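> got a predicted model here, sequence first, then my questions.
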Amino acid sequence: MTAEQTAQAPALDPSNGSGRRALLYAILTVLLVVGVLLSAGLGQLAIGPAQVIGSVLRAIGIDNAWAPDELLLEQTLWQIRFPRVMISLLVGALLAVAGAVMQAIFGNPLAEPGVVGVSSGAALGAAGAITLGLTVFGPWSTAVFAFAGGLTATLIVYSSARAKGRTEVVTLLLTGIAVNAFAGAGLALFMFAGNTASREQIIFWQLGSMNGSRWNEVLIVAVVGAIATAAAIRLGPRYDLLALGDRTAAHLGVKVERLRIFSDVIVALLTGVAVAFVGIIAFVGLVIPHLIRMILGPSHRTLIVASLLGGAVLMVYADLLARTVVPAADLPIGLLTSLVGGPFFFWLIRRNRRRAGGWA
């Protein structure tokens, strides 16, 4: 067993760290609720937390004195801010789960949809659908082609990085660089060939933004994300066995290659549906699962659930900063996540290199 596999081996005592897990879940839930209230209330038109809560209670049929009386406030909440808040927490959750799954199937904490090119591949598929006017799947067309692009990129990375039963870190990173470069060239080509409207949407994907989110998009992301996330959580125990090594996992009854291929589809679904509506948002799937693993350990079912909450928290607060840090401006959210994720990625590479005594 390699040092990397040993570090990710499942805990022997199932009850170990249960109190820490419950505490982390509670903290993340509180942070998420506070973040939702702040994000829904802050902006050019300030709305108090009590009014936000009152509006939600009235929407579900509970009369209360907190709900705002002004129609403008209600429209601002339900037509602009709530869809944006929901899409931000959903996208953050799905990207974090995708990162946790990728790290499980590659057996390496450096794997992440943005780093290895899966997000760029999904964005390329979505941009192609827009520029070429592909509407064969109706309103789902953009999301379907984003999924196809993400799945293709995932399969390319997987087939290139696996050698002699293990993942080569250098090959993983180099393949990600190549996929990102190719996707960037494809996006530039579609920008050159498309009209003004398609160019604006492609630029939107390259920067990443929650601006203009709508309820129908929230529904699509929620449905697809719930199915893929449920599948990932169900596979958690198998990922624990996979961390012991391919041969050991196979002896314990895990169909290793089938598990990896099915997990590739899960990652493509999660990444594709997120990228299709908000653009490329890097490093969420790298930072969150790694931090959760450091706190709770390597049990993948717990890791995936906690990463879901952590990703949602991170993206809600990142979107809040994107809307409020510069008055009367909406910063690209991909810019903020890269400012945090870039240094973290650099630290993670150096940490792994020191532990392994060189590249593995």
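Now that the structure is in, tell me what you want to look at.

> all contacts plus neighbour counts: C-alpha atoms, from now on.
Will do.

> so the most centrally placed residue in the chain is in which element?
The chain has Leu95 as the residue nearest its centroid, 0.8 Å off, counting by C-alpha atoms, centre = their mean. For Leu95, the host element (DSSP states H and E) is helix 82-106.

> returning to what we had before: and the spatially closest residue to the residue nearest to the centre of the chain that is not a sequence neighbour, how many neighbours?
Spatial nearest neighbour of Leu95, excluding adjacent residues (C-alpha to C-alpha, 6 or more residues apart in numbering): Gly285 at 5.2 Å. A count of nearby residues for Gly285, using other C-alpha atoms under 10 Å, gives 33.

> over to Ala231?
Neighbour tally, Ala231, other C-alpha under 10 Å: 14.

> so the residue nearest to the centre of the chain touches Leu269, yeah?
No - Leu95 is not in contact with Leu269 according to C-alpha atoms under 8 Å; the separation is 10.2 Å.

> and Asp69, how far from Gln44?
For Asp69, the distance to Gln44 (C-alpha to C-alpha, to the nearest Å) stands at 18 Å.

> got it, and Glu74?
Distance, Glu74 to Gln44, using C-alpha to C-alpha: 15 Å.

> which of the two has more neighbours?
Glu74 (18 against 10).

> list the contacts of that one.
Listed by C-alpha atoms under 8 Å, 6 or more residues apart in numbering, the contact set of Glu74 reads Ser55, Pro68.

> what secondary structure does Gly43 sit in?
coil (DSSP: H, G, I helix; E, B strand; the rest coil).

> hmm, what's the outermost residue in this protein?
For the chain, the largest distance from the centre (C-alpha atoms, centre = their mean) belongs to Ala65, which lies 37.6 Å off.

> so that one touches Gly54, yeah?
Yes - Ala65 lies in contact with Gly54 (C-alpha under 8 Å); the separation is 7.2 Å.

> now do the strands in the protein.
Ranges of strands within the chain are 162-163, 166-167, based on DSSP state E.

> possible to save these as a markdown table with mean neighbour count?
Formatted as a markdown table, these follow (neighbours: other C-alpha atoms under 10 Å):
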| stretch | mean neighbour count |
| --- | --- |
| strand 162-163 | 13 |
| strand 166-167 | 17 |
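
> next one for the comparison:
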Amino acid sequence: MICGVLTVAVGVLVVLSGAVGSVEVSTVQAAKIVIGHLAPGMPWMSDGSLTALQDQAVWQFRLPRALLAGLAGAGLSLAGALMQVTVRNPLAEPYILGVSSGASVGAVLVIVLGSAALGGMSMNLAAFVGALAACVCVAALARKDGALSPTRMILAGVALGTLFSAVTSYLTISTDAQNVVSVLFFLLGSVSAATMSSLIGPAVALVVGCVAAALLARSLNALMTGDESAVSLGVDAARMRAILLVLASLLTGSVVSVAGGIGFVGLVVPHIARIAVGADHRRMLPVAVLGGAVFLMAADLLARTVAAPTEIPLGILTAFVGAPFFLWLMRRSGADRAGFGR
């Protein structure tokens, strides 16, 4: 039922997003344009009730933006849920653990230096490499007595995130003025430059992540109970953590490369999903994925309207929600304890 409600909410937000902008389009017209392109031959597409400008505004600009927000929210939420299992800590998520910052370094290097300087590496690939490098560094620094310490992982993530942010800041001030504006807007997070082609990377990463998470759901449940219990159930804890870190890096890198640094989605949404349907990942993960899409699509709609015609970067809005939530969650569960209780 919850998944059904969230799916309907995604559809409603797509229509609402299509109706918001400088070109006047009603929600009914926005729905007709989307349906008309998905199902060619609809009579309203040629009866003169819709102008070419309205069609272009909805299909080429507003729809890709709404879809990218949904894919980014779903991807970051899934990445956060996987990271929380990896370290058995409800405070873990890509932004807090420095993974988003690592991905940002890779993407900004492409913006500042160009793809050729990095051996022809695309922004998506550079962001993935940066995210994976951040994951490996955090995991290496967080090991204590051969096991990952949740507290050390949070502290290492914060420290490395600050270091990566410093690297990004240096790259920003050392480039020309034209690149500075692009980098700053990118770091704050935005889906305003979305195109249909920019949806491919996050969509592929999300499909891979969802399929893998569905296949590994039982193993995730076992890993959440502790390494000893997981091993007794036939789960290789070290191998499983490596797989989860790669998946989280893939999801985070694909999102950061096209939407910039958007924090706290992977913290807020999985925890709410866990409260709503319990800790069983067979139920929680679908709710987290759809909930992440709804959360970021709603945030993008708010970013476009709350201070119109000025647009607020998504990272600012998610921080306003996520930072207080993080403090509440830290106080409730304790940063030094792994906890996934309701």
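It's in. These numbers come from a predicted model, not from an experiment.

> the stretch 101-250 of the first structure: helices as residue ranges?
Using DSSP state H, counting those that start in this stretch, the helices of the stretch 101-250 of the first structure run over residues 118-131, 141-161, 169-193, 196-207, 215-234, 236-242, 246-251.

> which of these has the highest mean neighbour count?
Mean neighbours per residue, mean count of other C-alpha atoms under 10 Å, is largest over those for helix 118-131, with a mean of 30.

> okay, and that one goes to which residues in the second structure?
The aligned range for helix 118-131 of the first structure in the second structure is 99-112, by TM-score structural alignment.

> average gap between the matching stretch and the first structure?
On superposition with the first structure, the mean distance recorded for stretch 99-112 of the second structure (mean C-alpha distance after the TM-score superposition for the first structure) is 0.8 Å.

> and the residue nearest to Glu93 of the second structure when sequence neighbours are not counted, what does it touch?
Of all residues not flanking Glu93 of the second structure in the chain, Gly80 sits nearest, at 4.3 Å (C-alpha to C-alpha, 6+ apart). Residues in contact with Gly80 of the second structure (C-alpha under 8 Å, 6+ apart) are Ala92, Glu93, Pro94, Ala248, Val265, Gly266, Leu267, Pro270.

> doesn't Val265 make contact with the first one?
So that's Ala92 of the second structure. No - at 11.1 Å, Ala92 of the second structure does not count as touching Val265 under the criterion of C-alpha under 8 Å.

> list the contacts of the residue mapped onto Val129 of the second structure from the first structure.
By TM-score structural alignment, Val129 of the second structure lines up with Ala148 in the first structure. Counting by C-alpha under 8 Å, 6+ apart, Ala148 of the first structure makes contact with Ala122, Gly125, Ala268, Gly272.

> and Thr305 of the second structure, what pairs with it in the first structure?
Under TM-score structural alignment, Thr305 of the second structure pairs with Thr324 in the first structure.

> what do you get for Ala293 of the second structure?
The alignment partner of Ala293 of the second structure in the first structure, by TM-score structural alignment, is Ala312.

> and that match, what does it touch?
Ala312 of the first structure makes contact with Leu32, Ser88, Leu89, Leu90, Val91, Gly92, Ala93 under the criterion C-alpha under 8 Å, 6+ apart.

> and those residues, which is closest to Phe345 of the first structure?
Gly92 (17.6 Å; C-alpha to C-alpha).

> what's that closest one aligned with over in the second structure?
Gly92 of the first structure maps onto Gly73 in the second structure, by TM-score structural alignment.

> the match of Thr305 of the second structure: neighbour count?
16.

> do the same with Pro309 of the second structure
Around Pro309 of the second structure there are 10 residues (other C-alpha under 10 Å).

> picking that back up, mean per-residue distance, the helix holding Leu95 of the first structure versus the second structure.
Superposed on the second structure, helix 82-106 of the first structure shows a mean distance of 0.5 Å to its aligned residues (mean C-alpha distance after the TM-score superposition for the first structure).

> report the buried residues of that helix.
For helix 82-106 of the first structure, a neighbour-count test (16 or more other C-alpha atoms under 10 Å) marks 82-106 as buried.

> what do you get for stretch 291-299 of the first structure?
Ile292, Arg293, Leu296, Gly297, Pro298, Ser299.

> coming back round to it: now the residue farthest from the centre of the first structure: how far from Val278 of the first structure?
Here the criterion is C-alpha to C-alpha. By it, Ala65 of the first structure lies 36 Å from Val278 of the first structure.

> and Leu336 of the first structure, by the same measure?
For Leu336 of the first structure relative to Val278 of the first structure (C-alpha to C-alpha), the value is 14 Å.

> neighbour count winner among those two?
The residue with more neighbours, out of Leu336 of the first structure and Val278, is Val278; 26 against 18, by other C-alpha under 10 Å.

> name all residues that make contact with the alignment partner in the second structure of that one.
Counting by TM-score structural alignment, Val278 of the first structure corresponds to Ala259 in the second structure. Residues near Ala259 of the second structure by C-alpha under 8 Å, 6+ apart: Leu68, Ala72, Phe186, Gly189, Ser190, Val191.

> now do Leu57 of the first structure
Asp63, Asn64, Ala67.

> between these, which is nearest Leu28 of the first structure?
Closest to Leu28 of the first structure, out of all of the contacts of Leu57 of the first structure and judged by C-alpha to C-alpha, is Ala67, at 26.4 Å.

> for the closest one, which non-adjacent residue is closest in space?
Gly54 (3.9 Å).

> that neighbour touches Gly61, doesn't it?
No - contact status for Gly54 of the first structure versus Gly61: not in contact, 10.6 Å apart, counting by C-alpha under 8 Å.

> these two: who's more crowded?
Counted by other C-alpha under 10 Å, Gly54 of the first structure and Gly61 do not tie: Gly54 has more neighbours, with 18 against 9.

> neighbours of the closest residue to His271 of the second structure other than its chain neighbours, just the number please.
Distance criterion C-alpha to C-alpha, 6+ apart; nearest residue to His271 of the second structure, sequence neighbours excluded, is Pro90 at 7.2 Å. Counted with other C-alpha under 10 Å, the neighbours of Pro90 of the second structure add up to 27.

> from Gly125 of the first structure, how far off is the residue mapped onto Pro90 of the second structure from the first structure?
By TM-score structural alignment, Pro90 of the second structure lines up with Pro109 in the first structure. Pro109 of the first structure sits 26 Å away from Gly125 of the first structure, taking C-alpha to C-alpha as the criterion.

> now Thr152 of the first structure: closest residue in space, sequence neighbours ignored.
Closest residue to Thr152 of the first structure apart from its sequence neighbours, by C-alpha to C-alpha, 6+ apart: Gly121 at 7.3 Å.

> meant to ask about Thr151 of the second structure
Leaving aside its chain neighbours, Thr151 of the second structure sits nearest to Asp336 (5.1 Å; criterion: C-alpha to C-alpha, 6+ apart).
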